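Asker: pasted the sequence and its predicted model underneath.
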Amino acid sequence: MVRVVPRSVRTRLVLFFSVGTALVLLACLLVLHEALDRQLHGALANDLSGRYDDLSAAVAAGDLRAVADDPLAQLYRADGTLVTGSRSFRDRRLLTPDQVQAITRQQTISAELPAGIHFTEADVQILAAPAHHYVLAVAARSDVVDNAGGRQLVVLALAAPLLIAGLAAAGWVTVRATLRPVGLLSREAAAISSLDAERRLPAVEGDDEIARLAATLNQMLGRLQVAFARERAFVDDASHELRTPLAVLRGEIELALGALDDRSELEQSLLAAKTQAERLTRLAEDLLMLARDRDGTLALNRQPVDLFDLVRSEAAALGPALDLDISAVGDPVVIDADPSRLRQVFANLAANSAAARATHVRVSVRQSHGDVVLEWADDGLGFSSSLLSSAFERFVRGDTARTETGAGLGLSIVRAIVAAHGGTVSLGNGPPLEGAVVSVHI
């Protein structure tokens, strides 16, 4: 199938520019030709009108020689009889007797001038009108004007292609110079690979659209570099977190295989392997949940939930398990949420408090300006100043938690679940227990 529109943007621009320029130029030339033609015919009409006025005044004064001296004029009686006329006409007439008798007012007549002794056959335009009991006819050659208009049209027809070709060439040069940076940017962008994370496109001088495009693309490459660095760090951290439990699991299995005849040692090795398998399962589930949150596919089983009642029940279950004294204060507040995901939030917050050596936790539930606010406060070591800005990142752990078995995904999961509910999370230190404070707004 033949393409009507060229693939190249440069060719399309030049083509559209040339076609548009040609149409506009042709329209302008036609308007110019029409204007000049009207001007020439207007000059002819003015000449006839001026000569008629002069000769009419001479006839009124009784000077009929003025008509004879005019190059193309004749004077008739009302019945059509020729009184006098230009000497070059002799007995030839501009108007027939019938035409003369039909003249009752000023008229313009086109006629063909017959050949004579002093002139050749030519087209003329005649101005005839009654003049003091006579009919005065004044003529001028119109073929001269027509020929001038024809020559003008020929000149315009010859000049138009040259002008269009010149404008097309100028458009081609202009477009080529304008789009040259685009070709350079395309080649440089094609040469950039994942191994050239720090490579950037060349800067384009000026402040036009192409220069702004180059700057925008460089900014995008910068953001992609940051994203690639985060993904690389995530893979490295995930590999590190998986390596330890896998190594322990492999070692326990080898111990179990070597102690098949010792039931107690075999049982101990299998329990240790089970613990590591559970750790791997939790880590895989956490990573899967974060991946779904990033893709926007984190599923929520929403239903009406009394948040305060859920906090109290989870406090009763988590407190003894983590050796924490968890107290809940507030009023019943019903929200549309996923209770299992909220329990995961409470479990992660409680695990963080326990890792920070807290002994008391105070959880308050209240409503504020249409939002439901859950504040989790403990008396632990709190967040370090360096951790506050990155605590929600994956695999980020505080100094006090580096000996713990957690993978540093707790707060990342908290933020993901709260965000899926349309809420926000903020961190801080201070009252009421002078430790860490986590505020959840839904």
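Answerer: That came through fine. Residues are numbered from 1 along each chain as shown.
Asker: for the rest of this, base every contact and every neighbour count on C-alpha atoms.
Answerer: Noted.
Asker: what's around Gly258, how many residues?
Answerer: 12 (other Cα atoms under 10 Å).
Asker: for this structure, which segments count as helices?
Answerer: For the chain, the helices defined by DSSP state H cover 9-60, 65-69, 97-102, 143-191, 209-258, 263-295, 307-322, 339-355, 385-388, 410-420.
Asker: and Tyr188, how many residues sit next to it?
Answerer: Slight slip there: residue 188 is Glu, not Tyr. 14.
Asker: now do Phe16 against Asp98, distance only.
Answerer: 60 Å (Cα to Cα, to the nearest Å).
Asker: go on, Arg141?
Answerer: Computed as Cα to Cα, the Arg141 to Asp98 distance reads 22 Å.
Asker: and Gly319, by the same measure?
Answerer: In terms of Cα to Cα, Gly319 sits 129 Å off from Asp98.
Asker: now Ser386
Answerer: Distance from Ser386 to Asp98, by Cα to Cα: 115 Å.
Asker: what do you get for Val9?
Answerer: Val9 is 70 Å from Asp98, by Cα to Cα.
Asker: and if you look at Ala35?
Answerer: 36 Å.
Asker: second structure follows, compare the two:
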Amino acid sequence: MFGNDAKQRIIRLLAPHNGDEDARVCKDIPDDACHQVPANRRWLILGQLASALAELLVNAKTVLPWLFQAVGAPVWLIGWLVPIRESGSMLPQLLLGAWVRHMPVRKGAWLWGAGLQAGCLVLMALTALLFSGWLAGVLLLGGLALMSLSRGLCSIAAKDVLGKTIPKNGRGRVTGTGASLAGGLGLLFGLMLGWLGELPLWGYVLILLAAAAVWVLGMLCYRRIEEQPGATEGGVNGWRHALHSLQLVRDDADFRRFLLVRTLLLSTALVTPYYVLLAQDHDGAARVLGSLVIAQGLAQFASSWVWGWLADLSSRRVLQLAGAIAALLGLAVWLHLGVLGGTPFAGYFAGVVFVLSLAHAGVRVGRKTYLVDLAGGNRRTDYVAVSNTLMGVLLLLAGALSMLLALLSGLAVILVFSLLALLGVWLAQSLPDVQADAPSEDK
């Protein structure tokens, strides 16, 4: 799967380095932590690998909709999967940030978050075995909500631990290596599903338990990290600060317009489970799920760097292009399956998910790049805090909308979300080109 050059890079990242080499790059971490960098690098990579792999095994866009169908949960509940998964990990970061920053050693917060996620997965596995129908769906959503809140705790702590233990010019390699290794294992997971025929309910239970086991292995690695106690002064309540900063929405017209465009383009993430449900209705074999997992992983791997290069030229155009791709794809599927009564061919939904994942990757890269370049000076943190807070709330409202639409049909959800994405593409035309005209630092 990996070439010789890639293998050598992975070995160099995981293996200890000599002290002299690390001493030369330890410029922004305590001197006492410098000699621990090689071992910490290894444990951090393994911890991040476990985190990314566990999340891939229980992906809210592909795997969990399949599980909900297996337990007989109603379609309108499935529409809540992505909103709860995403909003639950956004909102607690604002509430829990101050608490984590009052901890001298912050890896403990990550361990708590990982342990809670493992426990939630075990409870979800038991729920799938013991219950069915709408009750199973509601209980599974409750477990997902708790797991998402715990994920927010891990996210806060992971950034702090990485910054305290790894020098600045080595952090990207640590994060990138963990994600790449998880991607490779994720492809193996998709191929394994592709070899299977019909996946019984206990198969999904095993996937949930496997994800819990991966989190436990991650905890065993993460606890080996040698983290020096850090400063605990100056903590700010992120939620109160974000609410105070909401005046940005009133005072900054460009930021307000960007938030509206970002809200409309949320549809590129929220619509995925409904394509997955259509695929399962057409063919419920596990090989179909495997093909969807592979398609999603390949799209993210293949497109992110291209979108990043284009976003440096014009992130506004990236938002428009990616949003248009997702919208036109949805309209084409609605027209083919709903209006013309067409029949999906082999690989139809894998291709659809591949294209949609390409588009969603573009929306993610475009919006992140646009927001960073739109903000000026020290206001960047306020922009991000306000944006994430509002998006967390709006995701829940979008979940309510998709629930109502799902009472009609999955194709109705796809049609409405495609039209919303087209509206977002049109409104994005009025956004300033921040790459061409960089905002002033005192904006």
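Answerer: Yep, it's here. Given the structure is predicted, the values throughout are model-derived calculations rather than measurements.
Asker: TM-score for the pair, please.
Answerer: TM-score of the superposed chains, computed with TM-score structural alignment, normalised by the length of structure 1, equals 0.21; 145 aligned residues with a Cα RMSD of 6.6 Å.
Asker: for stretch 398-415 of structure 2, what is the distance to the chain centroid?
Answerer: 22 Å (Cα atoms, centre = their mean, to the nearest Å).
Asker: for it, which positions count as buried?
Answerer: 398-403, 405-406, 410-415 (16 or more other Cα atoms under 10 Å).
Asker: after the strand or helix carrying Met192 of structure 2 comes which helix or strand?
Answerer: Using DSSP states H and E, Met192 of structure 2 maps to helix 171-195. Downstream of helix 171-195 of structure 2, the first helix or strand assigned by DSSP H and E is helix 201-222.
Asker: state the distance from the one residue sitting closest to the centre of structure 2 to Gly323 of structure 2.
Answerer: Closest residue to the average C-alpha location of structure 2: Glu86 at 7.2 Å, with Cα atoms, centre = their mean. When distance is defined by Cα to Cα, Glu86 of structure 2 is 19 Å away from Gly323 of structure 2.
Asker: for Leu248 of structure 2, same thing?
Answerer: In terms of Cα to Cα, Leu248 of structure 2 sits 25 Å off from Gly323 of structure 2.
Asker: do Leu415 of structure 2 as well
Answerer: In terms of Cα to Cα, Leu415 of structure 2 sits 14 Å off from Gly323 of structure 2.
Asker: my read: Gly119 of structure 2 touches Ala211, true?
Answerer: No: applying Cα atoms under 8 Å, one finds Gly119 of structure 2 not in contact with Ala211, separated by 10.5 Å.
Asker: okay, these two: which has more neighbours?
Answerer: The neighbour comparison of Gly119 of structure 2 against Ala211 (other Cα under 10 Å) goes to Ala211, with 24 against 20.
Asker: so that one touches Ala52, yeah?
Answerer: No: here Ala211 of structure 2 does not reach Ala52: they are 10.2 Å apart, not a contact under Cα under 8 Å.
Asker: sorry, back to before: inside helices: which ones of the buried residues of stretch 398-415 of structure 2?
Answerer: 398-403, 405-406, 410-415.
Asker: turn the residues you listed into CSV, including distance to Arg240 of structure 2.
Answerer: CSV is the format used below for these (distance: Cα to Cα, whole Å):
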residue, distance to Arg240 of structure 2
Ala398, 24
Gly399, 25
Ala400, 26
Leu401, 28
Ser402, 30
Met403, 31
Leu405, 34
Ala406, 36
Gly410, 39
Leu411, 40
Ala412, 39
Val413, 35
Ile414, 37
Leu415, 38
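Asker: now, among those, which is nearest to Arg287 of structure 2?
Answerer: Closest to Arg287 of structure 2 out of those is Gly410 (21.6 Å), distances taken as Cα to Cα.
Asker: count the neighbours of the closest residue to that closest one other than its chain neighbours for me.
Answerer: Of all residues not flanking Gly410 of structure 2 in the chain, Tyr274 sits nearest, at 5.6 Å (Cα to Cα, 6 or more residues apart in numbering). Counted with other Cα under 10 Å, residues neighbouring Tyr274 of structure 2 total 24.
Asker: do you know how far Tyr274 of structure 2 is from Val416 of structure 2?
Answerer: In terms of Cα to Cα, Tyr274 of structure 2 sits 12 Å off from Val416 of structure 2.
Asker: same check on Trp309 of structure 2?
Answerer: 31 Å.
Asker: of the two, who's got more company?
Answerer: Using other Cα under 10 Å, the more surrounded residue of Trp309 of structure 2 and Val416 is Val416, with 19 against 13.
Asker: flag every buried residue along stretch 130-142 of structure 1.
Answerer: Buried residues in stretch 130-142 of structure 1 (16+ other Cα under 10 Å): 130-131, 134-142.
Asker: typo on my end, it should be stretch 139-156 of structure 1
Answerer: 139-142, 145, 149, 152-153, 156.
Asker: swap in stretch 181-189 of structure 1?
Answerer: 181-182, 185.
Asker: Serialize those residues to TSV and add fields for distance to Leu287 of structure 1.
Answerer: Shown next, in TSV, are the buried residues of stretch 181-189 of structure 1 (distance: Cα to Cα, whole Å):
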residue	distance to Leu287 of structure 1
Pro181	44
Val182	41
Leu185	38
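Asker: out of those residues, which is nearest to Ala272 of structure 1?
Answerer: Nearest to Ala272 of structure 1 among the buried residues of stretch 181-189 of structure 1 is Leu185, at 57.7 Å by Cα to Cα.
Asker: which is the next helix or strand following the strand or helix carrying Asp32 of structure 2?
Answerer: Under the criterion DSSP H and E, the helix or strand holding Asp32 of structure 2 is helix 31-34. The helix or strand immediately downstream of helix 31-34 of structure 2 is helix 37-57, counting by DSSP H and E.
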